[in-house]
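Asker: sequence? don't have it. structure:
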């Protein structure tokens, strides 16, 4: 029987894996994952998740792990095996994939997104830049072309690929996270069961369990978005009372597509403002060593330690800003590798607007510390909250962290869980005054409002 080499990337699953299904129906399967040295290195938290997900997958799929340049590794393995190569598409490092395809031929399949970036166009034939019409177009497309879910093929696994030893900080990640497809399926179906039983979904509610908790599982492809869409729509149809919550959840899934569609057209999204007039904005920024050589985002000596904003950046990273909700969110991030969506917006607004620090510093820190750090969504969302991106929150929309806490954590349960000292007498005052720093931010924005410059892309 012919052998097929399946190159696993951000699709660490068996269920609804088009490339793997095609290979299994054809004959023998050999899987490979590559620790690529040709693109932006994963942050430490995401690397931890990926390593554990690969280990879990290796128990159910014949899997080899290699490190280096896939343009050399994949053709060499294919030649040695006499195998055809297949993969599920990704929408970054496309020049790498094109080179591999030229070298050995390959079949590619969709499966990482609900829709392909070249499929969704406005009436004038341009990519969407505004989310609401994009969302409506995706809904219409999926109603006409419902996702078809592929069952997991029956495969013989192998001995578990060992997980590298991690420093002590990873112990807390393990306390709060279970990587892998099996855990992803369990969590997803528990979430759907909750909706069917009357639970409510909200990406603003800080109460534990109000969100799905699926972001890292989706990021590494342990769940396919098509499977999530199909199962959630079926739940909404079977339980009409749950439909509103189900579609509120699916709206967030489409936001993920939106980020990736924009990244496909703007591959330097993590480096450059989408709205070029923000190039003239007086962000506090310290150039530093090449992130390929120094990928971790702590404020470092080579970043000019005399700059005042680096002390503020370090305090923000440690969760020592004097703002209870911000500090609780940053501690949640450090201990769990995740942060509630509403709080992500609050901490991002505080960094970029009240402190006036460049969104790239925040994006780099999240890239290093989030288990769900995503090539597209991470910079896209940072540019959204900073005001410099597509369909962004207007710059003058500055989240007041005090009123945000009063509105979304009125009893202080979230802050008590992650930063209990913040609610006790004697907690330090905010590093900058909330109202005065807002005025400074708005004045800085006024300085660039008249600056001409097209939106990129």
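Answerer: Noted; the coordinates are in hand. Bear in mind that the values here come from a model prediction, so they are computed numbers and not experimental data. Numbers count the residues shown, from 1 in each chain.
Asker: switch to C-alpha atoms for all contacts and neighbour counts from now on
Answerer: Fine.
Asker: how far does stretch 335-343 stretch from start to finish?
Answerer: According to CA to CA, to the nearest Å, stretch 335-343 extends 15 Å from its N-terminal end residue to its C-terminal end residue.
Asker: so for it, what gets flagged as buried?
Answerer: Judged by neighbour count (16 or more other CA atoms under 10 Å), stretch 335-343 contains these buried residues: 335, 336, 337, 338, 339, 340, 342, 343.
Asker: stretch 60-75 now?
Answerer: For stretch 60-75, the neighbour count (16+ other CA under 10 Å) marks 60, 61, 62, 63, 70, 71, 73, 74, 75 as buried.
Asker: CSV for those, including distance to residue 134 and secondary structure?
Answerer: Listed next are those as CSV, based on distance: CA to CA, whole Å; DSSP: H, G, I helix; E, B strand; the rest coil:
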residue, distance to residue 134, secondary structure
60, 37, coil
61, 37, coil
62, 39, coil
63, 38, strand
70, 34, helix
71, 35, helix
73, 38, helix
74, 36, helix
75, 38, helix
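Asker: which one of those is nearest to residue 195?
Answerer: Within the set of these, residue 60 lies nearest residue 195; the separation is 30.5 Å, counting by CA to CA.
Asker: thinking again about what came up before, which of the buried residues of stretch 335-343 fall in helices?
Answerer: Using DSSP state H, 335, 336, 342, 343 are the members of these that sit in helices.
Asker: name the residues that touch the longest strand seen in the chain?
Answerer: Of all segments of type strand in the chain, defined using DSSP state E, the longest is strand 28-36. Applying CA atoms under 8 Å, 6 or more residues apart in numbering, the external contacts of strand 28-36 come out as 1-9, 20, 23, 61-70.
Asker: let's bring in a second one:
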């Protein structure tokens, strides 16, 4: 039997259902098709280039060869099936609304030509349609979703592919990685190169290091960005270098009760995919209909200041600069910068989501939309709109000594801890001693938080009326 495996966001040998089952059945042609119509941000393109390079080497080690093409999967897959006389095509499902719809159409077209199509769950703990209410309706609130998922059995991870027989092909027909043009023409990736190793082996090492050193303090320290107590596994989940089922069962087995707060985060990821699968319109539109009438502002200067980390609010600026340098931002800080954009600046959450899509190595449509609609107050199970984070208070609470700020906002390194969270309000002698001239060395705040908060609440009252 000859099978084609359509490789997408599943660049791993361990617990890869489509690759595993195809390799067990007979000869395999692993194919990666770079679809230029499928949007992917600049930071994640860099990560993808190196992840593909690593995956090629992993395939080589078990006898496989990756066939790389560029173009429309709907056109290329039937052509490959005919060219190689493949009796079946296998792939792990993706749930981004437009991609999921396209894949179903591809599957139906292939089936009509006599090709057997096999799809698998290789991205989530459970498929998005498995966890529903008793009446068949999807959950819109996380806690009942979490409890309901506990009643389901999450399948165990599959063994790693140890050996495969690859269909021979003309190497000239396969593109090189450089021909995909994923890397930027101007090199701005030094910070990402220092932070990340995009490979399956690195993903597994990072996971085990997290279990050994950080999981026991995850519950109490995960909200403190300077402590780096989070797992930082999200980039590896995003492109499938790490199996979420493998992680889930390993944590359950080794950590028991200590692992519960982390497992909730994995289930939250499933919840995000459930929402975007059942409510695909939320990719662009608010789930809460009231917000369709919300009057957002469009201040380009303020949006640019936010993107560049020059708002005059140190915790916000630190987060945005970490993002630009490393392609990543601590989760607590993501909430702070999101609240600041949507509530202090009243700029539409979609603009923030688009910026994150372009700059995050862990860019993921479901998680991104879920996070932004949550913080904006417009989504399912959202933070109420009237819950407006005070960036200074958040900074004092979660970065009390200013260690995170000093790392990413070096012009404030000499500021004493008690003034670093609000340097514009510091006394002149403290500023002088720290060598900080507000408005010159570090920007003045672009808004008055108290006034901005009242303005946001007024807008919300208008929508409610």
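Answerer: Received, thanks. Please read all numbers here as calculations on a predicted model, not as lab measurements.
Asker: which two in the buried residues of stretch 335-343 of the first structure are spaced the farthest apart?
Answerer: Spanning the widest gap among these are 335 and 342, at 17.7 Å by CA to CA.
Asker: residue 142 of the second structure -> the first structure?
Answerer: In the superposition onto the first structure, residue 142 of the second structure corresponds to residue 131 when matched by TM-score structural alignment.
Asker: so how far is residue 189 of the first structure from that match?
Answerer: From residue 131 of the first structure across to residue 189 of the first structure, the span is 28 Å (CA to CA).
Asker: whichever helix or strand comes after the longest strand of the first structure against the second structure, how far on average?
Answerer: Counting by DSSP states H and E, the element after strand 28-36 of the first structure in chain order, helix or strand, is helix 44-58. Taking mean CA distance after the TM-score superposition for the first structure, the mean distance separating helix 44-58 of the first structure from the aligned residues in the second structure is 0.9 Å.
Asker: what does helix 44-58 of the first structure correspond to over in the second structure?
Answerer: Mapping helix 44-58 of the first structure onto the second structure (TM-score structural alignment) gives residues 42-56.
Asker: I figured residue 260 of the first structure was touching residue 379, is that so?
Answerer: No - taking CA atoms under 8 Å as the definition, residue 260 of the first structure is not a contact partner of residue 379, at 10.5 Å.
Asker: which helix in the first structure runs the most residues?
Answerer: Taking residue count as the measure and DSSP H as the definition, the longest helix of the first structure comes out as helix 243-265.
Asker: what helices and strands are in contact with that one?
Answerer: In terms of contact count using 3 or more CA pairs under 8 Å, 6 or more residues apart in numbering; DSSP states H and E, helix 243-265 of the first structure is assigned the packing partners helix 131-144, helix 225-238, helix 377-386.
Asker: and that helix, which residues are buried?
Answerer: Within helix 243-265 of the first structure, the residues that count as buried by 16+ other CA under 10 Å are 243, 245-247, 249-251, 253-264.
Asker: may I have the residues that are in contact with the spatially most central residue of the first structure?
Answerer: With distances taken as CA atoms, centre = their mean, the residue of the first structure nearest its centroid is residue 374 (3.3 Å). Residues touching residue 374 of the first structure, when contacts are defined by CA under 8 Å, 6+ apart, comprise 219, 367.
Asker: okay, it and residue 7 of the first structure: tell me how far apart.
Answerer: 19 Å.
Asker: over to the residue nearest to residue 262 of the first structure when sequence neighbours are not counted. Which of the three states is it?
Answerer: Of all residues not flanking residue 262 of the first structure in the chain, residue 129 sits nearest, at 7.5 Å (CA to CA, 6 or more residues apart in numbering). With DSSP: H, G, I helix; E, B strand; the rest coil as the basis, residue 129 of the first structure sits in coil.
Asker: what's the neighbour count on residue 129 of the first structure?
Answerer: Counted with other CA atoms under 10 Å, the neighbours of residue 129 of the first structure add up to 20.
Asker: doesn't residue 389 make contact with it?
Answerer: No - with contact defined as CA under 8 Å, residue 129 of the first structure and residue 389 do not form a contacting pair (9.5 Å).
Asker: any idea what residue 305 of the second structure aligns with in the first structure?
Answerer: Under the alignment (TM-score structural alignment), residue 305 of the second structure maps onto residue 315.
Asker: so residue 407 of the second structure sits in a helix?
Answerer: Yes - assigned with three-state DSSP, residue 407 of the second structure falls within a helix.
Asker: thought residue 357 was touching residue 40 of the second structure, still the case?
Answerer: Yes - between residue 40 of the second structure and residue 357 there is a contact at 7.3 Å, judged by CA under 8 Å.
Asker: neighbour-wise, which of the two wins?
Answerer: For residue 40 of the second structure versus residue 357, neighbours defined as other CA under 10 Å are more numerous around residue 357 (22 against 19).
Asker: so what does that one match up with in the first structure?
Answerer: The criterion is TM-score structural alignment: under it, residue 357 of the second structure has residue 367 as its aligned partner in the first structure.
Asker: do the same with residue 159 of the second structure
Answerer: Using TM-score structural alignment, residue 159 of the second structure pairs with residue 151 in the first structure.
Asker: then residue 372 of the second structure?
Answerer: Counting by TM-score structural alignment, residue 372 of the second structure lines up with residue 382 in the first structure.
Asker: residue 387 of the first structure: how many residues sit nearby?
Answerer: Taking other CA under 10 Å as the criterion, the count of residues near residue 387 of the first structure is 26.
Asker: same question for residue 120 of the second structure.
Answerer: As a burial measure, residue 120 of the second structure scores 15 neighbours (other CA under 10 Å).
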